[in-house]
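[1] Show me the folded form of this:
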Amino acid sequence: MADVKAILREVQAGRLDIEQASELLQGASTLDYATLDLDRASRTGFPEVVYGAGKQVEQLIGIMERLREHQEVVLVTRVSEEQAQRVLARWPDVQYEKEAGLLIASREPLRPVRDGYVAVVAAGTSDLGVAQEAAWTARCFGSEARVIADVGVAGIHRLFGRLAEIREAAVAVCVAGMEGALPSVLAGLVDIPVIAVPTSVGYGANFGGVSALLSMLNSCSAGVAVVNIDNGFGAGYMAGMIHRKIAGK
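    Next up is the predicted model:
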């Protein structure tokens, strides 16, 4: 819930105008095409995130403009290059992570606020886009994220070469397409939670990631939780929540 006294102090100090304060007290900001949840950070620990796919550029800019007035960090996922270039023309200070398909508007440079890190483990180079989405989401959440790429089961010795680094992490995000075997293997080798992300990478019988999803859901290794196909954001968000609870801040 909104901290009324804190908001009034911000108005008194001239850092908020009356309209902004009113929106914060209501916990929402309404546009013609969106109702923004300004109270989400106080309820969940992380502010509202924008899903960019399907939004007109004007809508995306309008939403970002309003959120930037109220949030320390504005994260936009599933952004096309055309959307990104239009946003950057408006705000050159916005960070565009092309491989991850993300826009990040942050008042201060992103930095870890807790000890330890999240390991984001990608089976193949083709899985890196989803892995980077997970890593940058965790960074926006205040965690350090280390991407460990191309350690899939087709050359499992590559995984063993990075295993010590993965074991030192607070939580692992494991991204894999094809048959989706890597999370099961990894979970049998570590004592940390493994968040499995199936990707749509693969040939016909991969069924756009369904094969990998079912493999991960049927993992015989304990300690594996599964998010939706290509949902790097969901995995990075969950990893950030777990890391925050483990670290106590």
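
[2] From here on, just use CA atoms for contacts and neighbour counts.
    Noted.

[3] what sits up against the top helix by length along the chain?
    Looking across the chain with DSSP state H, the single longest helix is helix 232-247. Residues outside helix 232-247 that contact it (C-alpha atoms under 8 Å, 6 or more residues apart in numbering): 77, 114-118, 130-139, 141-143, 170-173, 195-197, 227-228.

[4] next one: stretch 98-110
    Contact partners of stretch 98-110, identified using C-alpha under 8 Å, 6+ apart, comprise 68, 72-81, 84, 93-97, 128-133, 136, 139-140, 142.

[5] Any buried residues in it, and which?
    Buried residues in stretch 98-110, counting neighbours by 16 or more other C-alpha atoms under 10 Å, are found at 98, 100, 101, 102, 103, 104, 105, 106, 110.

[6] now stretch 216-226
    For stretch 216-226, burial by neighbour count (16+ other C-alpha under 10 Å) applies to 216, 217, 219, 223, 224, 225, 226.

[7] Can you add secondary structure and give the residues you listed back as JSON lines?
    Compiled in JSON lines, these are given as follows (DSSP: H, G, I helix; E, B strand; the rest coil):
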{"residue": "216", "secondary structure": "helix"}
{"residue": "217", "secondary structure": "helix"}
{"residue": "219", "secondary structure": "coil"}
{"residue": "223", "secondary structure": "coil"}
{"residue": "224", "secondary structure": "strand"}
{"residue": "225", "secondary structure": "strand"}
{"residue": "226", "secondary structure": "strand"}
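
[8] Just the strands from this protein, written as ranges.
    Using DSSP state E, the strands of the chain run over 28-30, 35-37, 50-51, 73-77, 95-97, 102-106, 117-122, 144-148, 171-176, 194-198, 224-226.

[9] Show me what the shortest one packs onto, helices and strands only.
    By that I understand strand 50-51. strand 73-77 (3 or more C-alpha pairs under 8 Å, 6 or more residues apart in numbering; DSSP states H and E).

[10] now the other sequence, so there's something to compare against:
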Amino acid sequence: MSDQIKLDFDRTARVGFDEAILAAGKSTAQLTEILDQFLDRDQRCLITRLETAALERLSVTHRERLDYDPVSRTAYLNWSAPTVTEPRPHQVAVVSAGSSDMPQAAEAIRTLTYFGTSPHQFIDVGVAGLWRLLERLDELRTFPVVIAVAGMDGALPSVLGGLLPGAIICLPTSTGYGVSHHGETALHAALASCAPGLSVVNIDNGYGAACAAFRIVQLLGRDSSR
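    As a prediction, this is how the structure comes out:
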């Protein structure tokens, strides 16, 4: 089994954050081998798209080493929260149009938390009830990076792009009916947005949105230390 697995233990040195393991499509034997390699090196890892059924097929020994969240379907191995001597301001806002977008928003939040960046979440502020968003604008303007999570017509990122100065990363979701086409309409809306300067990740890719946000946060940290 080890000949099927080649993990990237040097990724942090190259790009500033470590490899995540996509659990979807992997057998129990493959996941076990991956976890064993990390445990043998006493290293941590983030696992994404880990279904509850796949988790339950792992051994008790492995499950006990995992911090699992069923909403985001993510797990942390060998991870502990960083020690913070004094509170730091949130740099990333995760703004979701509706509570139906929680799985994708939670994946982004869990990824950022794993990387050591504490995001702030704004839930259910979609444009169908625009007053809910307008109430939070002053607070949202304080964030240098915003992840906009929306399905259906995907209008939220464009609205935020016309109101906020920070970097906006669009996370289209598969939430919606009929012509929403499992997130394709939200994706196309983000790509065709007239709000300038938006960045877009693939449908439901909360992990990718978090990585994009974290790259920006890292650069901001370097600039502030100069």
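
[11] still on that earlier bit, any chance of the strands of the first structure in JSON lines, plus distance to residue 160 of the first structure?
    Shown next, in JSON lines, are the strands of the first structure (distance: least, C-alpha to C-alpha, whole Å):
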{"stretch": "strand 28-30", "distance to residue 160 of the first structure": "48"}
{"stretch": "strand 35-37", "distance to residue 160 of the first structure": "44"}
{"stretch": "strand 50-51", "distance to residue 160 of the first structure": "36"}
{"stretch": "strand 73-77", "distance to residue 160 of the first structure": "32"}
{"stretch": "strand 95-97", "distance to residue 160 of the first structure": "29"}
{"stretch": "strand 102-106", "distance to residue 160 of the first structure": "31"}
{"stretch": "strand 117-122", "distance to residue 160 of the first structure": "12"}
{"stretch": "strand 144-148", "distance to residue 160 of the first structure": "12"}
{"stretch": "strand 171-176", "distance to residue 160 of the first structure": "15"}
{"stretch": "strand 194-198", "distance to residue 160 of the first structure": "16"}
{"stretch": "strand 224-226", "distance to residue 160 of the first structure": "19"}
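
[12] Can you check which of those gets nearest to residue 155 of the first structure?
    Nearest of these to residue 155 of the first structure, taken as C-alpha to C-alpha: strand 117-122 at 12.8 Å.

[13] Please list all residues in contact with the equivalent of residue 49 of the second structure over in the first structure.
    Residue pairing (TM-score structural alignment): residue 49 of the second structure is matched to residue 78 of the first structure. Residues near residue 78 of the first structure by C-alpha under 8 Å, 6+ apart: 51, 52, 53, 100, 101, 102.

[14] Kindly provide the distance from the residue most central in space within the second structure to residue 73 of the second structure.
    Geometric centre of the second structure, nearest residue: residue 108, 1.6 Å, by C-alpha atoms, centre = their mean. Relative to residue 73 of the second structure, residue 108 of the second structure is positioned 11 Å away (C-alpha to C-alpha, to the nearest Å).

[15] got it, and residue 88 of the second structure?
    Taking C-alpha to C-alpha, one finds residue 88 of the second structure at 27 Å from residue 73 of the second structure.

[16] that older thread, distance-wise, check the residue nearest to the centre of the second structure relative to residue 75 of the second structure.
    Relative to residue 75 of the second structure, residue 108 of the second structure is positioned 13 Å away (C-alpha to C-alpha).

[17] Ok, residue 193 of the second structure next?
    For residue 193 of the second structure, the distance to residue 75 of the second structure - C-alpha to C-alpha - is 34 Å.

[18] neighbours around residue 249 of the first structure, how many?
    For residue 249 of the first structure, the count of nearby residues is 11 (other C-alpha atoms under 10 Å).

[19] for the nearest residue to it once chain neighbours are set aside, what are its contacts?
    Using C-alpha to C-alpha, 6 or more residues apart in numbering and skipping the chain neighbours, the partner closest in space to residue 249 of the first structure is residue 114 (6.5 Å). Residues in contact with residue 114 of the first structure (C-alpha under 8 Å, 6+ apart) are 142, 143, 244, 247, 249.

[20] Can you tell me which of those residues is nearest residue 20 of the first structure?
    When these are compared for distance to residue 20 of the first structure (C-alpha to C-alpha), residue 142 wins out at 25.7 Å.
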